[in-house]
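**Q** What follows is a predicted structure for the sequence shown.
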Amino acid sequence: MNTLEVIKQLAKERNMSVYELEETLGFGKNTIYQWSHRTPSIERVKKVADYFGVSLDYLTGRTSRKNISKIDLANVPDGVLTFEGKTIPEDELEIIRHLLRNKPSNK
């Protein structure tokens, strides 16, 4: 499905039309329908994704999973996480985990 089709489906699940969605989000009439032949701004796509509580990847058809999965840092294997384009070495991940585990509570 393309972005417009995904948005139509999400709106249908909420018993609303795309026109009602546009009005709710403060978009001009037919703004979303124009996305079938024009590239929308990322700000507008984010606004739609936030409204429906779905990920941008879901909205743009890159994944069939609506929500972003949470990743527990305690269980991330070596070589998976990066920072500024570089893989975080396991020894540095252990330091980060240690700091987070021993962080003073804000209670």
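**A** Sure, I can see it. Numbers count the residues shown, from 1 in each chain.

**Q** rest of the way, CA atoms for contacts and neighbours
**A** Noted.

**Q** list the buried ones in the helix or strand hosting Q9?
**A** Using DSSP states H and E, Q9 sits within helix 3-13. Across helix 3-13, burial judged by 16 or more other Cα atoms under 10 Å covers T3, L4, I7, K8, Q9, L10, A11.

**Q** next one: stretch 82-100
**A** For stretch 82-100, by 16+ other Cα under 10 Å, it's L93.

**Q** Please enumerate the helices of this protein.
**A** In the chain, the segments counted as helices under DSSP state H are 3-13, 18-25, 42-52, 56-59, 90-101.

**Q** OK, contacts around L56?
**A** Neighbouring residues of L56 by Cα atoms under 8 Å, 6 or more residues apart in numbering: V45, K46, A49.

**Q** can you redo those as TSV with distance to W35 and neighbour count?
**A** Below are the contacts of L56 laid out as TSV (distance: Cα to Cα, whole Å; neighbours: other Cα atoms under 10 Å):
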residue	distance to W35	neighbour count
V45	10	19
K46	14	16
A49	14	21
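
**Q** Give me the neighbour count for L25.
**A** Neighbour count for L25, taken as other Cα atoms under 10 Å: 13.

**Q** ok, second structure coming up, stack it against the first:
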Amino acid sequence: MAETLLDRIKILAKEKNLSLSEIERNADLAKTSIYTWKTKTPNARTLEKVANILDTNIDYLIGRSNDPSPIDEEDDPSMFFRIDMRNVPEEDREEFKSQLRLLKDFAFKQIEEARKEQEDKDPR
């Protein structure tokens, strides 16, 4: 049987020696609210708070990934762009991510160049 959101939170909480009450308190949640997630899914902001407390990622919590490692957006640009990679064939994913890194770097370079150009026109 697949693990539920609640199951995964319990597993990670146990590994980190945290009670569900402590997680709720640290995430500014009502008491026992995590238990309601056995049948309901919280909003993204709440999931993000819990994922941060448990040092994991939202995809792991909701069962889209089996890797509980936190995701570094620098290392995985698909997370920076929030792209659903499920439809990208496995053999194309690394190349896809490489192209996204190039796109991200290009965008930041363009922004920096525009900022410098503006500063040159309007020095304060």
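**A** Perfect, thanks for sending it. What you are looking at is a predicted structure, and each value in this text was computed from that prediction instead of being measured.

**Q** Post the TM-score for the overlay when you can.
**A** Overlay of the two chains. TM-score (TM-score structural alignment, normalised by the length of structure 1): 0.64; 86 aligned residues with a Cα RMSD of 3.1 Å.

**Q** From the buried residues of helix 3-13 of structure 1, pick the one nearest L93 of structure 1.
**A** Set against L93 of structure 1, the nearest of the buried residues of helix 3-13 of structure 1 by Cα to Cα is T3 (36.8 Å).

**Q** Mind telling me what that closest one corresponds to in structure 2?
**A** Aligned by TM-score structural alignment, T3 of structure 1 pairs with L5 of structure 2.

**Q** same check, this time on S55 of structure 1
**A** Under the alignment (TM-score structural alignment), S55 of structure 1 pairs with N57 in structure 2.

**Q** Pull the contacting residues for A27 of structure 2.
**A** Counting by Cα under 8 Å, 6+ apart, A27 of structure 2 touches T46, K49, V50, I53.

**Q** Pick the one among the residues you listed closest to S98 of structure 2.
**A** Checking these one by one against S98 of structure 2 (Cα to Cα), the nearest turns out to be K49, at 28.8 Å.

**Q** roughly how far apart are the residue nearest to the closest one when sequence neighbours are not counted and E113 of structure 2?
**A** Counting by Cα to Cα, 6 or more residues apart in numbering, K49 of structure 2 lies nearest to A27, which is 5.8 Å off, once chain neighbours are set aside. Note on A27 of structure 2: its distance to E113 of structure 2, by Cα to Cα, to the nearest Å, is 40 Å.

**Q** cool, S21 of structure 2 as well?
**A** The gap separating S21 of structure 2 from E113 of structure 2 is 49 Å, by Cα to Cα.

**Q** same thing with L102 of structure 2?
**A** L102 of structure 2 is 16 Å from E113 of structure 2, by Cα to Cα.

**Q** Could you export the helices of structure 1 as JSON lines, including distance to I68 of structure 1?
**A** JSON lines is the format used below for those (distance: least, Cα to Cα, whole Å):
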{"stretch": "helix 3-13", "distance to I68 of structure 1": "16"}
{"stretch": "helix 18-25", "distance to I68 of structure 1": "22"}
{"stretch": "helix 42-52", "distance to I68 of structure 1": "11"}
{"stretch": "helix 56-59", "distance to I68 of structure 1": "9"}
{"stretch": "helix 90-101", "distance to I68 of structure 1": "22"}
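
**Q** In space, what's closest to T63 of structure 1 - neighbours in sequence excluded?
**A** Nearest residue to T63 of structure 1, sequence neighbours excluded (Cα to Cα, 6+ apart): D57, at 5.6 Å.
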